[in-house]
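In: need a 3D model of the following:
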Amino acid sequence: MPYLKRDGDVFVLYLGNEGQTDSENRFHPDWIDELHATLDEVAASEGPAALVTTATGKFYSNGLDTDWLFGNLDKIHWYLDRVHTVFSRLLTFPMATVAAVNGHAFGAGAMTATSHDFRVMRSDRGYYSLPEVLLNMPFTVGMNSLVTTRLGNQVAVSTMTTGRRVGGAEALASGIVDGTAEGDAVLAEAVRRAAELTRTRGANLGTIKASLHAPVLEALAVQTSEANLQFGK
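Out: Just a heads-up that it's a prediction; the model follows:
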């Protein structure tokens, strides 16, 4: 489950279990609940602050918990709407957010990184990928809006319609991420960037973000249904 550490005024939220380096950090419903609870803790703090998310091991996040999902297909619409809440929460979080993408960011994990203000990715390991087209899985209305709006239409086309894996150098060149660093330095670089923005923390920043991302937030608020999601067809 997600856990929290702190580096000065920067909160570092780890997406996996403390002490584990082999977690895929998938979006199990309990994981989503715990992530929100941890973000609640950060939001309740006082003073200048910023947020970095990261993980340990091979994965930043491997996205949807497909084991849970295929065992609970009757809850798919509810589940995807819960996934959307993670993206919306990060898009409007009232402090600067930086994703330190330490390893693979696939599917909803990639979209989570994209929901941050800024992203730093390892240059020597890990891929950003939206493999839904290869898995015969559609994008929801909100997911489509998030990727196309945040990354631009052509980058969205090159990732969403191919499912290919994008390494750090290409991700930087195409604007998927804002910086790269080798090895464990990715976290230090993300913290450095976040530390420069701690004074922006506050309700005003959240309002600015909500306005900036209004079309995406509106799309993420669209309830998933048979009418707008033809899963596995």
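In: contacts and neighbour counts: CA atoms only from here.
Out: Fine.
In: quick one, helices of the protein?
Out: Applying DSSP state H to the chain gives helices spanning 29-43, 66-71, 76-91, 108-114, 141-151, 153-160, 168-174, 185-195, 203-212, 214-220.
In: want to put them side by side, so please do this one too:
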Amino acid sequence: MTLTMHNEGKFNPASLAEFNQALDQVLADESLTGLLISGEGKTFAQGLDLEYLTAEKPDTAMDFVHQCMQMIGRLLSFPIPVVSAINGHAFGLGAMIALASDYQVMREDRGYFCLPEVDLGMVLIPSMNALVINKMNNKAVRDSLLTGGKVSGPSAQTAGFIDQCCSLDTLFIEAEQIIAPMLGKNRHAVGGLKEGINQAILTHINQA
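Out: Okay, here's the model as predicted:
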């Protein structure tokens, strides 16, 4: 099963509901044993829809950010393996969706991984901090957050937070090869093991 994010992967209430509904459909179909997440064209996901956020009252905007992190929590404990096939730019929440996946395969020749909050005058909420700290090494966290730099696929792989890079033509082939050994595993076991692996992050998400 491939979940494709549309409209440049900009998350507002409508697109978040669509994403969660897709996850619900996967959970309801016991025949599905793996999930690939990808985007369209040159973009994996741009992240939070800033036009929506800036138009809302601060409390409403913050509540929506927490809702987005609840979705991240679902991925972190999803009872089947999840692989992000990163076809292009993964910014902000889009980068976090990739980090929350079990494995990441990224296009090698185009597209950047970026946490741009410093350039947007924003800070990460505690659950976001927990995600990046637990999924990236200290140097990568420091450089990504304090510079807002755009990291290519090969550089992200070298830094250790992307598992594999390949051409666009073989992106889904490589993603399917990575997920293959995990297909058909017991859902209860997979979900429980992932909850244990990601407990530090999930605790922050659930406390929000």
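In: for residue 134 of structure 1, which of the helices of structure 1 is the nearest?
Out: Nearest of the helices of structure 1 to residue 134 of structure 1, taken as C-alpha to C-alpha: helix 153-160 at 9.7 Å.
In: who does that closest one touch, helix- and strand-wise?
Out: helix 141-151 (3 or more C-alpha pairs under 8 Å, 6 or more residues apart in numbering; DSSP states H and E).
In: next, the angle helix 153-160 makes with the helix it packs on.
Out: 120 degrees (axes from the mean of the first three to the mean of the last three C-alpha atoms, to 10 degrees).
In: so helix 141-151 of structure 1 aligns onto which residues of structure 2?
Out: Aligned by TM-score structural alignment, helix 141-151 of structure 1 corresponds to residues 126-136 of structure 2.
In: would you mark the buried spots in the matching stretch?
Out: 127-128, 130-132, 134-136 (16 or more other C-alpha atoms under 10 Å).
In: make a markdown table out of these and add distance to residue 2 of structure 2.
Out: Below are the buried residues of stretch 126-136 of structure 2 laid out as a markdown table (distance: C-alpha to C-alpha, whole Å):
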| residue | distance to residue 2 of structure 2 |
| --- | --- |
| 127 | 26 |
| 128 | 25 |
| 130 | 27 |
| 131 | 23 |
| 132 | 24 |
| 134 | 26 |
| 135 | 23 |
| 136 | 25 |
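In: residue closest to the middle of structure 2?
Out: Taking C-alpha atoms, centre = their mean as the criterion, residue 97 is the residue nearest the geometric centre of structure 2, at 0.8 Å.
In: enumerate every residue touching it.
Out: The neighbourhood of residue 97 of structure 2, defined by C-alpha atoms under 8 Å, 6 or more residues apart in numbering, consists of 72, 75, 84.
In: which one among those gets closest to residue 9 of structure 2?
Out: Nearest member of the contacts of residue 97 of structure 2 to residue 9 of structure 2, counting by C-alpha to C-alpha, is residue 84, at 13.2 Å.
In: alignment lookup: that closest one to structure 1.
Out: Per TM-score structural alignment, residue 84 of structure 2 is aligned with residue 99.
In: tell me, how many residues neighbour that match?
Out: 30 (other C-alpha atoms under 10 Å).
In: wait, it touches residue 116, no?
Out: Yes. The pair residue 99 of structure 1 and residue 116 passes the contact test of C-alpha atoms under 8 Å, sitting 6.2 Å apart.
In: ok so, going back, output the contacts of residue 97 of structure 2 as CSV; include the columns distance to residue 199 of structure 2.
Out: Shown next, in CSV, are those (distance: C-alpha to C-alpha, whole Å):
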residue, distance to residue 199 of structure 2
72, 13
75, 13
84, 21
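In: let me know the closest of these to residue 176 of structure 2.
Out: Taking C-alpha to C-alpha as the measure, residue 176 of structure 2 sits nearest to residue 84 out of those, at 10.4 Å.
In: any idea how far residue 120 of structure 1 is from residue 102 of structure 1?
Out: 9 Å (C-alpha to C-alpha, to the nearest Å).
In: quick check: neighbours shared by those two?
Out: Residues touching both residue 102 of structure 1 and residue 120 (C-alpha under 8 Å, 6+ apart): residue 186.
In: residue farthest from the centroid of structure 2?
Out: residue 57 (25.8 Å).
In: counterpart of that residue over in structure 1?
Out: So residue 57 of structure 2 corresponds to residue 73, using TM-score structural alignment.
In: check residue 2 of structure 2 too.
Out: Correspondence of residue 2 of structure 2 to structure 1, assessed by TM-score structural alignment: residue 12.
In: and residue 174 of structure 1, what does it touch?
Out: residue 155 are the contacts of residue 174 of structure 1 under C-alpha under 8 Å, 6+ apart.
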